[in-house]
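Engineer: quick one, fold the following:
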Amino acid sequence: MSFEKFGLRAELLRAVAAEGYKVPTPIQDRAIPAILKRKDVLAGAQTGTGKTAAFGLPVLQLLDRTRGKGCSPRCLVLAPTRELAAQVHANIESLGRGLSLKSTVVFGGVGINPQIDRLRRGVDIMVATPGRLLDHAGRKTLDLSRVEILVLDEADRMLDMGFIHDIRKVLKLLPKRRQNMLFSATYSTDIKRLADSLLNSPEIIEVSASNKAADGVSQTVYPVARTQKRQLLSTLIRTGEWNKVLVFTRTKHGANRLTKQLIQDGIGAAAIHGNKSQTARTRALADFKSEKIRTLVATDIAARGLDIDMLPHVVNFDLPNVPEDYVHRIGRTGRAGATGMALSLVCRDEQKQLKDIQRLLKHDIPVTMMDGFELEKAGATPRPAARPRTNSRRKGYQGRSNAPRARR
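Structural biologist: Modelled structure (predicted):
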């Protein structure tokens, strides 16, 4: 079935075709009709499922039907990070290119005056991060009294980042009568509580099992001593001739340190995290997408919402403390039906995180051993790197340093 079945305007159908969409994704198939009927929506959807178009298309249609008279936004989309906000805005602009609706995006880390000028000229749709939105509200440079539609995108991440108080402040600034949508990859107790307070008889949409990795992503664990992780990563990038790899670290400091070490190894790299200026983050992402550098090192918060076409490799340099974040990380690859590889470099003190992840996935992650890289042994000195043994795997890695290696 095509997008024509939704009764979308011709301008939107042309934009959909120009974007290369042919058949609606499951989230689009269920969310678009519900939103067009002015229903509140609670949707379980991960990144890469087409959720921006799932709410963007019907929002554009609804707002185009009822022209506003003022210059204040009629739709507000809240996103947890600058990158996601920018990506959502870019997608909405592309889909609405044939309409006369105006949209803008506001987030921190950049000058506020250009945003103020844009708001003064009037917008229909505003995509924003909570902090900068409240900054505008406090300066009286933004009027939210005419918002008809509210979208909370990646609500679980906003709660994880501590935005619940900011969200509540924003809600107090909005009209009580409005259409609400909440999109979340996971359904925690806090998310359910937020949904109960926000949504009115919502259409509940769960298009796929939460916390499930994409089918096109092959996963593997590399057991390795912590002191050899960087050497193993450099070896994998070189021997595999990887041109584009997204690497996750647990901390900002760790991202900076690893980036510096990779550059010393002769591998082009840049870091992206919350302490980087927006200019630096934008430049790093642009250089990565254009393959001026082949490695982007990121923390979870900075990487949320990154939309990178044809990303073949994701590496967990550090395993995340929250198992669900593993699924979000490896979801950067294998998008839109493509295939990808997700590799995790796991040392002895990350066994609990690995077990929690495998429990969430409901299966063990296969193991790949490499000569010269193994877990620490008492009194042993790590051996120098040797060539990889990529064809030797074991199932259900439990971190035993004396476990036998698979034969060649």
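Engineer: going forward, measure contacts and count neighbours with C-alpha atoms only.
Structural biologist: Will do.
Engineer: wasn't residue 315 part of a strand?
Structural biologist: Yes: counting by DSSP: H, G, I helix; E, B strand; the rest coil, residue 315 is located in a strand.
Engineer: would you confirm that it contacts residue 242?
Structural biologist: No: using Cα atoms under 8 Å, residue 315 makes no contact with residue 242, being 11.6 Å away.
Engineer: comparing the two, which residue is more hemmed in?
Structural biologist: Taking residue 315 and residue 242 together and counting by other Cα atoms under 10 Å, residue 315 has the greater number of neighbours (23 against 13).
Engineer: identify the residues contacting residue 191.
Structural biologist: By Cα atoms under 8 Å, 6 or more residues apart in numbering, the residues touching residue 191 are 155-156, 159, 184.
Engineer: mind telling me the two of those farthest from one another?
Structural biologist: 159 and 184 (10.3 Å; Cα to Cα).
Engineer: of these two, which one has the most company?
Structural biologist: For residue 159 and residue 184, the more surrounded residue by other Cα under 10 Å is residue 184, and the numbers stand at 22 against 18.
Engineer: surely that one and residue 158 touch.
Structural biologist: No: using Cα under 8 Å, residue 184 and residue 158 do not qualify as a contacting pair, with a distance of 9.6 Å.
Engineer: rewinding a little: JSON lines please, covering the contacts of residue 191 and showing secondary structure and distance to residue 80.
Structural biologist: Formatted as JSON lines, the contacts of residue 191 follow (DSSP: H, G, I helix; E, B strand; the rest coil; distance: Cα to Cα, whole Å):
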{"residue": "155", "secondary structure": "helix", "distance to residue 80": "8"}
{"residue": "156", "secondary structure": "helix", "distance to residue 80": "9"}
{"residue": "159", "secondary structure": "helix", "distance to residue 80": "9"}
{"residue": "184", "secondary structure": "strand", "distance to residue 80": "11"}
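Engineer: another sequence for comparison is provided below:
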Amino acid sequence: MSFAALGLKASLVRIAADRGFETPTPIQEAAIPAILQGHDVLGLAQTGSGKTAAFALPVLHHLLNERQGPSRRLRVLVLVPTRELAMQVGEVMRDLAHDLPGGIKTVVAFGGVSINPQMMSLRGGADIVVATPGRLLDLIDHNALSLTSVGALVLDEADRLLDMGFADELSQILEMLPAQRQNLFFSATFPEDVQELAHTLLQDPVLIEVPDAPEHAPDITQRAIEVDADKRAQLLKTLIKQDQWSRVLVFAATKYGTELVAHKLHRAGIHSAAFHGDLSQGARKQVLDAFKAGELQVVVATDVAARGIHIADLPVVVNFDLPRAPADYIHRIGRTGRAGASGLAVSFVTPQAESHFRLIENRQGQRVPREQIPGFEPTDTAPVDEQGEPTGPKGLDPNGGIKGKRKSKKDKLREAAARDAAHDAANRGGRP
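Structural biologist: Next up, the predicted model:
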């Protein structure tokens, strides 16, 4: 199957070829004809499946057919959960539309930065707006745009939109949209709340489901390494150097955790940086640009980075802390093994987190063999039930701590400094 056979305009087929889109991915092959025919679409596709182009190409096709005169009316609204995904989708839209006749205009809007430049960008109108829900409502409150002419609504990463608490904002936005419109709904997972939203939003949709097709699954090798919680940082340093990982994305549970792990790696001579929601947009962009350019070997991130960030040729992802939600495991490891490349996903499994990792395995329908690294064998033990299965006390944090009984930041810093000092002294043969 070729892009030309899907019914796209010749100009879009040519642009797709120029951008290196040789043959459609499964989600593109199924979604593009359905969208061109005007159907609502429910696409269940894993991260890295090519779904951005799956909706971008046909909506641009429709815009070319609908454009009349120089005036711009907002015709396509794309809602995304994070600023990183907004920038990525906006970049794809602009790139694909760059050489099209008529000068299709895309505006990207997200919070965390000044609203004024985004309002300026909307002067004179826009054909496409890619936005996070909160910032979109801010722009509407400032009379910077109206949704009355929207002909196509795209919800990208719909499950993440709900996970991040955007349900109320989505309800407000849906009430402002025209009743007659095309709805394109894409999600990597399909939990109950997403099913309810899809049922409310979509009219007789075409269902496209490709995440479980083994022939299209990404080539990701998964490793689960058993290790005590306090040995994870040293194990990470050892693996990075021993296995010569050129570029690594590490996931930690908290903003503080990203800073601490990045600091320890930096002290070991590994160029690293933290990436989390408290960083300014400029700082986040600087970290990502340095990572993409190879100036940083490791980025340690919270789950804000699990979606919407595409790092070409990212060979390794490490779960320093396991994700709280089993579904997020799929999104994390999906950062590697993209675009046909192979990847490695390593998870550190503490004895206390063993039962939680089994939930993750059940969710993905795949057992990951446990392994131990010499010198890092776990000595802690986890509680077990009557059948000998690992379990945890009520309130157990899947990342290894007891909720409500966590140490203060100062205590953690003191302990970390003491451990580092002891380790450094040991490496010097005990000399101060």
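Engineer: considering the contacts of residue 191 of structure 1, which are maintained in structure 2?
Structural biologist: Retained in structure 2 by both residues aligned by TM-score structural alignment, their matches' Cα atoms under 8 Å are the following of the contacts of residue 191 of structure 1: 155-156, 159.
Engineer: from those, which single one is nearest residue 348 of structure 1?
Structural biologist: residue 156 (29.7 Å).
Engineer: residues contacting the residue nearest the centre of structure 2?
Structural biologist: Centroid-nearest residue in structure 2: residue 307, 0.6 Å away (criterion: Cα atoms, centre = their mean). Residues in contact with residue 307 of structure 2 (Cα under 8 Å, 6+ apart) are 47, 82, 84-85, 331-332, 335.
Engineer: looking at those, spot the one nearest residue 352 of structure 2.
Structural biologist: Using Cα to Cα, residue 332 comes nearest to residue 352 of structure 2 of the contacts of residue 307 of structure 2, at 20.9 Å.
Engineer: quick check: chain neighbours aside, which residue is closest to the counterpart of residue 110 of structure 1 in structure 2?
Structural biologist: Under the alignment (TM-score structural alignment), residue 110 of structure 1 pairs with residue 113 in structure 2. Of all residues not flanking residue 113 of structure 2 in the chain, residue 281 sits nearest, at 6.6 Å (Cα to Cα, 6 or more residues apart in numbering).
Engineer: what does residue 271 of structure 1 give?
Structural biologist: When the adjacent residues along the chain are set aside, residue 271 of structure 1 lies closest to residue 297, with 4.6 Å between them (Cα to Cα, 6+ apart).
Engineer: would you mind finding the match for that neighbour in structure 2?
Structural biologist: Using TM-score structural alignment, the equivalent of residue 297 of structure 1 in structure 2 is residue 300.
Engineer: quick check: that match touching residue 260?
Structural biologist: No: counting by Cα under 8 Å, residue 300 of structure 2 does not reach residue 260; the two are 9.3 Å apart.
Engineer: those two - which one has more neighbours?
Structural biologist: The neighbour comparison of residue 300 of structure 2 against residue 260 (other Cα under 10 Å) goes to residue 300, with 28 against 20.
Engineer: quick one: the more buried one is in a strand?
Structural biologist: Yes: applying three-state DSSP, one finds residue 300 of structure 2 inside a strand.
Engineer: for it, give me its contacts.
Structural biologist: 249-252, 258-259, 261-262, 272-275.
Engineer: show only the entries of these found in helices.
Structural biologist: Of these, the ones assigned to helices by DSSP state H are 258-259, 261-262.
Engineer: list the contacts for the counterpart of residue 99 of structure 2 in structure 1?
Structural biologist: Matched by TM-score structural alignment, residue 99 of structure 2 corresponds to residue 98 in structure 1. Contact analysis of residue 98 of structure 1 by Cα under 8 Å, 6+ apart lists 11-12, 15.
Engineer: roughly how far apart are residue 98 of structure 1 and residue 12 of structure 1?
Structural biologist: Distance of residue 98 of structure 1 to residue 12 of structure 1, given as Cα to Cα, to the nearest Å: 7 Å.
Engineer: now residue 343 of structure 1
Structural biologist: Applying Cα to Cα, the value for residue 343 of structure 1 to residue 12 of structure 1 is 39 Å.
Engineer: counterpart of residue 348 of structure 1 in structure 2?
Structural biologist: Taking TM-score structural alignment, the alignment pairs residue 348 of structure 1 with residue 351 from structure 2.
Engineer: and residue 225 of structure 2, which of the three is it?
Structural biologist: strand.
Engineer: how about it, what's its partner in structure 1?
Structural biologist: Correspondence of residue 225 of structure 2 to structure 1, assessed by TM-score structural alignment: residue 222.
Engineer: touching, that match and residue 345? I think so.
Structural biologist: Yes: under the criterion of Cα under 8 Å, residue 222 of structure 1 makes contact with residue 345 at 4.9 Å.
Engineer: correct me, but the match of residue 110 of structure 1 touches residue 279?
Structural biologist: No: applying Cα under 8 Å as the test, residue 113 of structure 2 and residue 279 come out as separate, 11.2 Å apart.
Engineer: counting neighbours, what do you get for residue 42 of structure 2?
Structural biologist: Residue 42 of structure 2 has 22 neighbouring residues, counting by other Cα under 10 Å.
Engineer: one more: residue 241 of structure 1?
Structural biologist: 10.
Engineer: what's the spacing between it and residue 295 of structure 1?
Structural biologist: Separation of residue 241 of structure 1 from residue 295 of structure 1 (Cα to Cα) stands at 12 Å.
Engineer: what does residue 274 of structure 2 correspond to in structure 1?
Structural biologist: Under the alignment (TM-score structural alignment), residue 274 of structure 2 pairs with residue 271 of structure 1.
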